[in-house]
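A.B. asks: Got a predicted structure here, sequence first:
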Amino acid sequence: MAHPRRVVRAALVAATVALVAGLVARMPSSAFAATGDGSPTDANITFTGRWDTSNASAYVPGWAGAYLTTGFTGTTVKLKQRNSIDFYYSIDGGADQYLTNQTGTVNLTPTKLASGNHTLRVSYRVVAGSYHGDAVFQGLVLDSGAKTYAVTPPAKLIEFIGDSITVGTTTSKNALTAYGWLIGERLGARHTQVAQGGACLVTTADGCVGLEDYFLKTNSSATSANWDFTRYRADAVVINLGTNDLAHGTHTTTFQPHYLHLLEEVRAKYPAAKIFAMQTFCKRFGAETKAAVQSRNTAGDANVFYVPTEGWLVAADYTDGTHPTDAGHRKVADQLAPIISAKL
């Protein structure tokens, strides 16, 4: 006959095993996501920009120009999508390839790669205006036995705040051919574009998205959660706002204090960043923008700079009188990149 203490001990062990099994069954599978498996929670994947990660199985970029990067082994890589979306991808630093209307598991390597280590970057098309693709990252599929590996990101990060011009509207590759992306790549920095087509500085009753308010948000939705600024720190912030405000009823008497408030918000979130306030290319609110910068300088913030843009672009550099062409964005990058680089 079994000893009573052994019976009790066995019963306790069995109960503990059952309890643990029950807890495990109720925990989300993402809690066990292994580094290297290519899932959204894989620590080897770097997400640059503002990504909504509230759903561990589906990460969603919140603004233009967000992208993900990682290394991977093996000969193939596939991207898991939910519904139809257009996106750009680059393997091993090559030219960005564009795929449209992609769903399900998308093979990014129809021609197999040489066996070994490779890198991948993916950026989804901006979901805005008439385009309503399903920008969502659900993970990578690799060869059997292959895995991701971490790629050290650049040390510096530059954030660009603006409207459709900063988005890259009317350029050949949208955010990828906008001046912010070009400058980030040129300076070897990570780069984000917190920008929305039609955006204003000031939120208005007629629905203009005001970056004074939405700078603090994960995306441009009215129900967006506040962004967690501990997830990254910008070393430089470039603001290009004011092109759209006049059409939405914001005038010179109100523009300057709102711009000053945005500068104060940026400084509060990024205490060490260099902040560049651009004169709009259409020259609207230039005096008010410069005065807001001077107010910050007078208050003791020497790392806020006004950037005049006179002479940067001519009529031939625009597609429609407002939005620069690809060549126009390159000219802006030629002018602005040295200004940022000198301060960083």
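C.D. replies: That came in fine, so what should we check first?
A.B. asks: When you work out contacts or count neighbours from here on, use the C-alpha atoms and nothing else.
C.D. replies: OK.
A.B. asks: Can you tell me the element residue 83 falls in?
C.D. replies: Counting by DSSP states H and E, residue 83 is held by no secondary-structure element, helix or strand.
A.B. asks: nope, residue 234 is what I was after
C.D. replies: In the assignment (DSSP H and E), residue 234 maps to no helix and no strand.
A.B. asks: What is the burial count for the residue nearest to residue 113 when sequence neighbours are not counted?
C.D. replies: Leaving aside its chain neighbours, residue 113 sits nearest to residue 75 (4.5 Å; criterion: C-alpha to C-alpha, 6 or more residues apart in numbering). A count of nearby residues for residue 75, using other C-alpha atoms under 10 Å, gives 17.
A.B. asks: go on, the one 3 residues further on?
C.D. replies: Residue 78: 18 surrounding residues under other C-alpha under 10 Å.
A.B. asks: now do the one 4 residues further on
C.D. replies: The local packing count at residue 82 equals 15, with neighbours defined by other C-alpha under 10 Å.
A.B. asks: got it, and residue 72?
C.D. replies: Burial of residue 72 is recorded as 27 neighbouring residues (other C-alpha under 10 Å).
A.B. asks: And residue 52, how far from residue 66?
C.D. replies: Plainly put, residue 52 is 11 Å away from residue 66 if you go by C-alpha to C-alpha, to the nearest Å.
A.B. asks: Could you check which of the two has the larger neighbour count?
C.D. replies: Taking residue 52 and residue 66 together and counting by other C-alpha under 10 Å, residue 66 has the greater number of neighbours (25 against 18).
A.B. asks: The longest helix along the chain: which residues count as buried?
C.D. replies: Ranked by residue count under DSSP state H, the longest helix found in the chain is helix 4-26. Within helix 4-26, no residue counts as buried by 16 or more other C-alpha atoms under 10 Å.
A.B. asks: Show me what it is packed against.
C.D. replies: Helix 4-26 makes packing contacts with no helix or strand when contacts are defined by 3 or more C-alpha pairs under 8 Å, 6 or more residues apart in numbering; DSSP states H and E.
A.B. asks: okay, pairing it with this:
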Amino acid sequence: MRVKAALCYLASFLSLSTSTILQNGQVRQTHFLETKVAPIASNSTGWKTYGPNATELSYKGRWDSKHISWWAAPGLKFGFSGSNVAITFGEHTSPGVLVAYRVGGLDWQFSNVSAGTHHLISPSFPNINTTQSWQLPLNFEMRVTNWGLGVQVSAVHLSSNSSLVKIPNFSKTIEFIGDSLTSGMYATYEAFSGFGYNIGAGFGNVEFSITAYPGICLTDANCWDNPRGQTYQWFQTSDTSWRASEIYGTEPEKWDFSLHPSADIVLINLGTNDNNTHNNLTSDQYYNSYLSFIPKVHEVYPDAQIILMSLWKGFSPIGNSYSQGGAFIDEIYGVYEHFKDEGYVHYFNSTGVLQHNDYGPGYHPTDVGHIKIASHVLQYIRLKFGWELGAYGPEVQHETLYWNNEPNY
């Protein structure tokens, strides 16, 4: 979903230039670490350097052949046996892009990174108990928090006496196909706070990819300056951002599904932009696009269960309360009915999950709204497909530790 293209670009520039987080119009106190250091050469004393194509590195989400990240909340994960981790980011890294990173299940730390070398992990890393020996190897994870900015990994540096360790993938994979709602537009940490990320990370034991971008339509049409819709773009490695057009023009890299784990579940939340009169699309165009898209997804992932998510479209005052709006209600359910006898298409009715105060003034869910959506979908998947929650302690959404110890009020 996208209200105005200008707002979309404004959100990008805020992340790029100031990284200020506005919470209900007030500046939220943040703790972004300064991590940039002098370049580390491949033969630098005290460091061991690995190239971006090292087999021990696991890239999460979509990354191209130049190791540039795309779409929402892409990540990097690996194990290491030492006490220091630095990453050199390449020239195609968005200046000042905010990344989250952590060791194991410790709280996420944040840093604005640009092209160059950033020393991310050291023995003084927050919350590391340095009075005890580290249990090696340690797991390192990094996520790009934005949906329109990204990084390019040029090298990974470890302490000279340590080495990289491959972390095996989880046995299950889920993919999200969506627009600004799934990618967390206007949420506190954007994609990192969106319901797509919260569902994937919330399981704790699945791999996930969020192929979502603000303003994009399901129908292959120009919507809010996105030149193509998901019926085309989902098959490409890169998204529809301006930086993608700068690097690839009109010839993006095709995404090679055969080189990546096949999705067991695909959740689709698309159509809010198709439903906006600004984009001048009809319900028949949307319905027929959906009908043609489902078999293509099934062809790529023949064993996947595909969940069609109903749309919500804000809330309107009705009498002394509020009423939830919808979009393409009959069309989406009609697509489900068209395929339901084949057994791999399912329908998740999102009606009633959100209330009017779970929606922000930018027509997108609040952080709490995203958490509510994720919680309902997690339980839906658990009950319908038998996926058990594998949470074992790691933080999922940052800065949501709120409580009240004051009884006398």
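C.D. replies: Structure received. Bear in mind the structure is a predicted one, so any value in this text is a computation, not a measurement.
A.B. asks: Can you check which part of structure 2 the longest helix of structure 1 sits on?
C.D. replies: Under TM-score structural alignment, there is no match for helix 4-26 of structure 1 anywhere in structure 2.
A.B. asks: and if you look at stretch 322-330 of structure 1?
C.D. replies: Residues 363-371 of structure 2 are where stretch 322-330 of structure 1 lands, counting by TM-score structural alignment.
A.B. asks: quick one: contacts of that stretch?
C.D. replies: Residues from elsewhere that reach stretch 363-371 of structure 2, judged by C-alpha atoms under 8 Å, 6 or more residues apart in numbering: 1, 3, 181, 184-188, 193-195, 198, 313-314, 354, 358-360.
A.B. asks: quick one: the helices in the stretch 101-250 of structure 2?
C.D. replies: Secondary structure of the stretch 101-250 of structure 2 (DSSP state H, counting those that start in this stretch): helices at 180-183, 195-203, 230-233, 242-248.
A.B. asks: average distance between the biggest strand by length in structure 2 and structure 1?
C.D. replies: With DSSP state E setting the assignment, residue counts place strand 69-80 as the longest strand in structure 2. For strand 69-80 of structure 2, the mean distance to aligned residues of structure 1 following superposition is 1.0 Å (mean C-alpha distance after the TM-score superposition for structure 1).
A.B. asks: Check which helix or strand residue 302 of structure 2 maps to.
C.D. replies: Here residue 302 of structure 2 is covered by no helix or strand, with elements defined by DSSP H and E.
A.B. asks: And it? What does it align with in structure 1?
C.D. replies: Matched across to structure 1, residue 302 of structure 2 falls on residue 271, judged by TM-score structural alignment.
A.B. asks: Against residue 234 of structure 1, how distant is its match?
C.D. replies: As judged by C-alpha to C-alpha, residue 271 of structure 1 and residue 234 of structure 1 stand 9 Å apart.
A.B. asks: The two: who's more crowded?
C.D. replies: Just comparing residue 271 of structure 1 and residue 234: by other C-alpha under 10 Å the higher neighbour count belongs to residue 234, 22 against 13.
A.B. asks: Now do the contacts for that one.
C.D. replies: Neighbouring residues of residue 234 of structure 1 by C-alpha under 8 Å, 6+ apart: 156, 157, 158, 159, 270, 273.
A.B. asks: Repeat the analysis, applying 7 Å as the threshold.
C.D. replies: When the contact criterion is C-alpha atoms under 7 Å, 6 or more residues apart in numbering, the partners of residue 234 of structure 1 are 157, 158, 159, 270, 273.
A.B. asks: just checking, what residue in structure 2 corresponds to it?
C.D. replies: In structure 2, the residue paired with residue 234 of structure 1 according to TM-score structural alignment is residue 263.
A.B. asks: Identify the residue spatially nearest to its match, adjacent ones excluded.
C.D. replies: On the basis of C-alpha to C-alpha, 6+ apart, the spatially nearest residue to residue 263 of structure 2 that is not a chain neighbour turns out to be residue 173, at 4.8 Å.
A.B. asks: so what's that neighbour up against?
C.D. replies: Contacts for residue 173 of structure 2 (C-alpha under 7 Å, 6+ apart) come out as 206, 207, 208, 262, 263, 264, 265.
A.B. asks: go with 10 Å
C.D. replies: Contacts of residue 173 of structure 2 were listed using C-alpha atoms under 10 Å, 6 or more residues apart in numbering, and they are 200, 205-209, 261-266, 304.
A.B. asks: Give me the number of neighbouring residues for residue 230 of structure 2.
C.D. replies: Under the neighbour criterion other C-alpha under 10 Å, residue 230 of structure 2 is assigned a count of 26.
A.B. asks: can I assume it is in contact with residue 218?
C.D. replies: Yes. In this structure, residue 230 of structure 2 sits in contact with residue 218. The criterion is C-alpha atoms under 10 Å, and the distance is 4.9 Å.
A.B. asks: what residues are shared contacts of these two?
C.D. replies: 177, 178, 179, 270, 289, 293.
A.B. asks: which SS state does residue 289 of structure 1 fall under?
C.D. replies: Counting by DSSP: H, G, I helix; E, B strand; the rest coil, the backbone at residue 289 of structure 1 sits in helix.
A.B. asks: For the residue nearest to it when sequence neighbours are not counted, pull up the helix or strand it's in.
C.D. replies: Spatial nearest neighbour of residue 289 of structure 1, chain neighbours left out: residue 256 (6.3 Å); criterion: C-alpha to C-alpha, 6+ apart. Of the helices and strands defined by DSSP H and E, residue 256 of structure 1 is found in helix 252-269.
A.B. asks: mean distance, the helix or strand just after that helix to its aligned residues in structure 2?
C.D. replies: Using DSSP H and E, the helix or strand that directly follows helix 252-269 of structure 1 along the chain is strand 274-278. After superposition onto structure 2, strand 274-278 of structure 1 lies on average 0.4 Å away from the residues it aligns with, using mean C-alpha distance after the TM-score superposition for structure 1.
A.B. asks: can you check stretch 259-268 of structure 1 too?
C.D. replies: For stretch 259-268 of structure 1, the mean distance to aligned residues of structure 2 following superposition is 0.9 Å (mean C-alpha distance after the TM-score superposition for structure 1).
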